[in-house]
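> here is a sequence together with a model predicted from it:
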Amino acid sequence: MRYTKLPGTSIDVSKICLGTMTWGEQNTEAEGHAQLDYAIEQGVNFIDTAELYSVPARAETYGSTERIIG
């Protein structure tokens, strides 16, 4: 894995980011865990989350991505 150092810090961030927008809507919790496990095994330490995930935004799945990651 290649990393980039965040300017002004000693933090190395992977060049590849794991997107999580489908977790809780198009992917199950188990699939999200499997994807996260694989990414970490490959050296990924950059995970994209957002307040509106999962996509498409629905009241029933709002916050699912954060719950699965947590």
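It's in.
> for the rest of this, base every contact and every neighbour count on C-alpha atoms.
OK.
> would you confirm that Ala34 belongs to a helix?
Yes. Counting by DSSP: H, G, I helix; E, B strand; the rest coil, Ala34 is found in a helix.
> would you mind measuring from the nearest residue to Ala50 once chain neighbours are set aside to Gly43?
Excluding the flanking residues, the one nearest Ala50 by C-alpha to C-alpha, 6 or more residues apart in numbering is Met21, at 7.8 Å. Distance from Met21 to Gly43, counting by C-alpha to C-alpha, to the nearest Å: 20 Å.
> between the two, which has more neighbouring residues?
It is Met21, of Met21 and Gly43, that has more neighbours when counted by other C-alpha atoms under 10 Å, with 22 against 15.
> does the more buried one count as helix, strand or coil?
Three-state assignment for Met21 (three-state DSSP): coil.
> got another one to weigh against that:
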Amino acid sequence: MKYRKLGTTDIDVSAICLGTMTFGEQNSEIDGFQQMDYALDRGVNFIDTAELYPIM
């Protein structure tokens, strides 16, 4: 997994983000946990939990 610095912090975030907006809508709880485990096992540490972004 590739990582990038988060701004001027010492935090490294994965270049790939797991988006979870549809969790609970399109995924069962078991599916959601399996997908998170899959991503975490591969080094993803950037998880977007926003429900919705406004379009302007």
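Arrived safely, thanks for sending. Computed from a prediction, not measured in an experiment: that's the story for all the values here.
> the residue nearest to Ala50 of the first structure -> the second structure?
Using TM-score structural alignment as the criterion, Met21 of the first structure maps onto Met21 of the second structure.
> show me what contacts its match?
48-52 (C-alpha atoms under 8 Å, 6 or more residues apart in numbering).
> quick check, nearest of these to Gln26 of the second structure?
Glu51 (13.2 Å; C-alpha to C-alpha).
> quick one: contacts for the closest one?
Shown in contact with Glu51 of the second structure (C-alpha under 8 Å, 6+ apart): 20-22.
> how about the helices in the second structure?
Counting by DSSP state H, one finds helices in the second structure at the ranges 29-41.
> does Ser12 of the second structure touch Lys5 like I think?
One correction, residue 12 of the second structure is Asp, not Ser. Yes. Between Asp12 of the second structure and Lys5 there is a contact at 4.6 Å, judged by C-alpha atoms under 8 Å.
> related to what we said a few turns ago, now distance to Asp37 of the second structure too, for the contacts of Met21 of the second structure, in a markdown table please.
Below are the contacts of Met21 of the second structure laid out as a markdown table (distance: C-alpha to C-alpha, whole Å):
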| residue | distance to Asp37 of the second structure |
| --- | --- |
| Asp48 | 15 |
| Thr49 | 15 |
| Ala50 | 19 |
| Glu51 | 20 |
| Leu52 | 23 |
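> now Leu6 of the second structure, nearest residue through space, not along the chain?
Asp12 (6.0 Å).
> what lines up with the one you found in the first structure?
Superposed on the first structure with TM-score structural alignment, Asp12 of the second structure falls opposite Asp12.
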